[in-house]
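> make a model of this:
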Amino acid sequence: MFGLFKSKPELKKLIPNNYVDIHSHLMFGIDDGAQTKDDTKTIIESMKSLGFEQAIATPHTTPLVWDNTKEGILAKYDEVLNVLPTEAESLQLRVASEYMMDESFLQRLQSEKLLTLKDNYVLVEMSYINPPIQLMDILFHLKSNGYEIVLAHPERYNFYHKNTEMYKKLKKAGCKFQMNLLSTTGYYGGHVLEAANYLLNNDMIDFVGSDIHHTKHIKGFEAKIQIKAVNNFEKAIANNVFFKK
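Coordinates of the predicted model:
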């Protein structure tokens, strides 16, 4: 597909019509994503215009910051379906969560069934400051409890940019990698773009996600991609069909 372009294309031109997004913050008033009903409506309409067929909202579950509960997330999802029924149906909107792996996560894992992207696939993230001390223990317990681990935006963890061997260890521990679409444009900075290039060049990206929070992210899809391993990027985009309802 990329060969059709004489120069690097805009990101939006690489989004297929059957794209299933597995990472977004479009539900209003629950985290640092959409804040109002109109925000949610605008984001959904924009996602549809970009070619998104389906989307899974993944509000943060981050203790002491976005201290959401499973019940609260499901209640907000019901509210979105109630106040924006047409928009939600047009995107076949579903809900899961993006779980912060911190010192409290193991207790959560033992006490409740997590909200998953599909079947047993769960979206998790780390702090951007440093990985959890118990990281490998957490991953082991996730796998032991029958979960498939989808690690959100590994390219954005600065502490791995000069320690790429950790990416291989995370893979061996059972992590599937979800890269942010905007990382391919340099949206998050040069170091993140470099990490995205490394992961794509080594065919380590399994899935992609928009991680859309607001209209500035939507605007970012107009930028041209900067990554080199475009074939592996397109393959990862196509892999998202796995999550189609």
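> every contact and neighbour count from this point should use C-alpha atoms.
Will do.
> mind listing the helices in this structure by residue range?
37-50, 70-83, 85-90, 105-111, 135-144, 165-172, 190-201, 215-220, 230-239 (DSSP state H).
> so which of the ones you listed is nearest Lys8?
helix 230-239 (9.6 Å; CA to CA).
> list the buried residues in that closest one.
For helix 230-239, the neighbour count (16 or more other CA atoms under 10 Å) marks 230, 232-234, 236-239 as buried.
> next, the second sequence, to be compared with the first:
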Amino acid sequence: MWFFTKQKPILSRLIPEGYVDIHSHLLPGIDDGCASWEETQMRCAELKALGIHHFTATPHIMAGVWHNNRATIEPLAQSFSDHIALESSSLHWAAEYMLDAEFTQKLQEGPLCTLKENLVLVEMSYQQPPLALYDWLFELQVEGYRPVLAHPERYNFYHGKMEEYRRLKKAGCLFQLNLPALTGYYGWPVLKTAALLLNEGLYDYSGTDVHHEKHVQALSQPLAVKNEKAVVELLQKNVDFYTK
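Below is the predicted model of the structure:
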């Protein structure tokens, strides 16, 4: 007897027209993403082939590692069109802030490099949550910002602890899913957590977090979560991100 199962859709084929990638590392030589304008051109062309035409460069800002700021990021972003020849494509820029020992100083110096309006992309160490995590989330909001936590599914210290994710949401965090997680790129524990967050409707936005070719290739793999409807609805939240 033959048994037939529904073929899983390719993730990239679910990406809607007008989708804006709000998390990527496309600017060259500024962090652990693209190393040159040639590499940036390749990554952007690959993403465009998958239906992503609108990018947001979010270089890391991390104490002792990536000393980026508005002065290092903005000139590179403004020269994007001089180096990258892609029709019907656009680039916005912001930053991905590590919540670390220097974050309070960066917040005080301001203004922060936001995704749009008051939305600030932040991340944590993968080893453990910072002791001052909730203090920083509170301080951000006191200063008028809204934290967008990058790839919450990847923090293994929260795996199996859905109450911690709910606590973060109650503390004012928005959640941004890394799309490669939906194809199993980061492994089973991350995939499982992404599915749980997706099913509970805890994600607000998504992004590729593309650093290199393997991240792009992961987007062309079959969807590894069952809730296709929730994925489609989440992807739609990024459509016209900068115009709505």
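> about what we covered before: want to throw the buried residues of helix 230-239 of structure 1 into a markdown table with distance to Leu139 of structure 1?
Formatted as a markdown table, the buried residues of helix 230-239 of structure 1 follow (distance: CA to CA, whole Å):
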| residue | distance to Leu139 of structure 1 |
| --- | --- |
| Val230 | 30 |
| Asn232 | 26 |
| Phe233 | 25 |
| Glu234 | 28 |
| Ala236 | 22 |
| Ile237 | 25 |
| Ala238 | 26 |
| Asn239 | 23 |
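> picking that back up, would a markdown table of the helices of structure 1 with distance to His23 of structure 1 be doable?
Output for the helices of structure 1, formatted as a markdown table (distance: least, CA to CA, whole Å):
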| stretch | distance to His23 of structure 1 |
| --- | --- |
| helix 37-50 | 12 |
| helix 70-83 | 15 |
| helix 85-90 | 15 |
| helix 105-111 | 20 |
| helix 135-144 | 19 |
| helix 165-172 | 20 |
| helix 190-201 | 17 |
| helix 215-220 | 13 |
| helix 230-239 | 13 |
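> I'd like to know which of those helices is closest to Tyr157 of structure 1.
Comparing those by CA to CA, helix 190-201 comes nearest, at 8.1 Å.
> one step back: so which of the helices of structure 1 is nearest Gly209 of structure 1?
Short answer: helix 230-239, nearest of the helices of structure 1 by CA to CA, at 8.5 Å.
> quick one: that closest one to structure 2 mean distance?
In this overlay with structure 2, the average offset of helix 230-239 of structure 1 from its partner residues is 1.2 Å by mean CA distance after the TM-score superposition for structure 1.
> which bit of structure 2 covers that helix?
Counterpart in structure 2 of helix 230-239 of structure 1, with TM-score structural alignment as the criterion, is residues 228-237.
> so what touches the matching stretch?
14-16, 19, 198-199, 201, 203-206 (CA atoms under 8 Å, 6 or more residues apart in numbering).
> go again using 10 Å as the cut-off
8-9, 11, 14-21, 176-177, 179, 182, 195, 198-207, 223, 225 (CA atoms under 10 Å, 6 or more residues apart in numbering).
> now do stretch 65-73 of structure 2
27, 30-32, 57-62, 93-98, 106, 110-113.
> narrow those to those in strands?
With strands taken from DSSP state E, the overlap with the contacts of stretch 65-73 of structure 2 comprises 57, 60-61, 93, 96-98.
> mind putting these in TSV, distance to Tyr126 of structure 2 and neighbour count included?
Below are those laid out as TSV (distance: CA to CA, whole Å; neighbours: other CA atoms under 10 Å):
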residue	distance to Tyr126 of structure 2	neighbour count
Ala57	21	25
His60	15	25
Ile61	15	24
Trp93	24	25
Glu96	15	25
Tyr97	14	26
Met98	11	19
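> before we move on, back to that, right, and the helices of structure 1 - which one's nearest Lys245 of structure 1?
Nearest of the helices of structure 1 (CA to CA): helix 85-90, 12.5 Å.
> can you pick out the most distant pair from the ones in strands among the contacts of stretch 65-73 of structure 2?
Largest pairwise distance in these, by CA to CA, is 16.5 Å, between Trp93 and Met98.
> distance of Leu142 of structure 1 from Met136 of structure 1?
Taking CA to CA, to the nearest Å as the measure, Leu142 of structure 1 falls 10 Å from Met136 of structure 1.
> so which of the two has more stuff around it?
More crowded of Leu142 of structure 1 and Met136, by other CA atoms under 10 Å: Leu142, with 18 against 13.
> now do the same for the more buried one: its match in structure 2.
Using TM-score structural alignment, Leu142 of structure 1 pairs with Leu140 in structure 2.
> that older thread, buried subset of the contacts of stretch 228-237 of structure 2 as a ChimeraX selection?
In ChimeraX syntax, the buried subset of the contacts of stretch 228-237 of structure 2 is picked out as below (16+ other CA under 10 Å):
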select :11,14,15,16,19,20,21,176,177,179,182,195,198,199,202,203,204,205,206,207,223,225
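> can you lay out the ones in strands among the contacts of stretch 65-73 of structure 2 as TSV showing distance to His212 of structure 2?
Formatted as TSV, these follow (distance: CA to CA, whole Å):
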residue	distance to His212 of structure 2
Ala57	13
His60	15
Ile61	18
Trp93	18
Glu96	17
Tyr97	20
Met98	20
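> return the closest of these with respect to Ala218 of structure 2.
Ala57 (19.1 Å).
> relative to Leu234 of structure 2, how far out is the residue nearest to the closest one when sequence neighbours are not counted?
Excluding the flanking residues, the one nearest Ala57 of structure 2 by CA to CA, 6 or more residues apart in numbering is Trp93, at 4.6 Å. Distance of Trp93 of structure 2 to Leu234 of structure 2, given as CA to CA: 22 Å.
> same check, this time on Leu14 of structure 2
Taken as CA to CA, the span from Leu14 of structure 2 to Leu234 of structure 2 is 10 Å.
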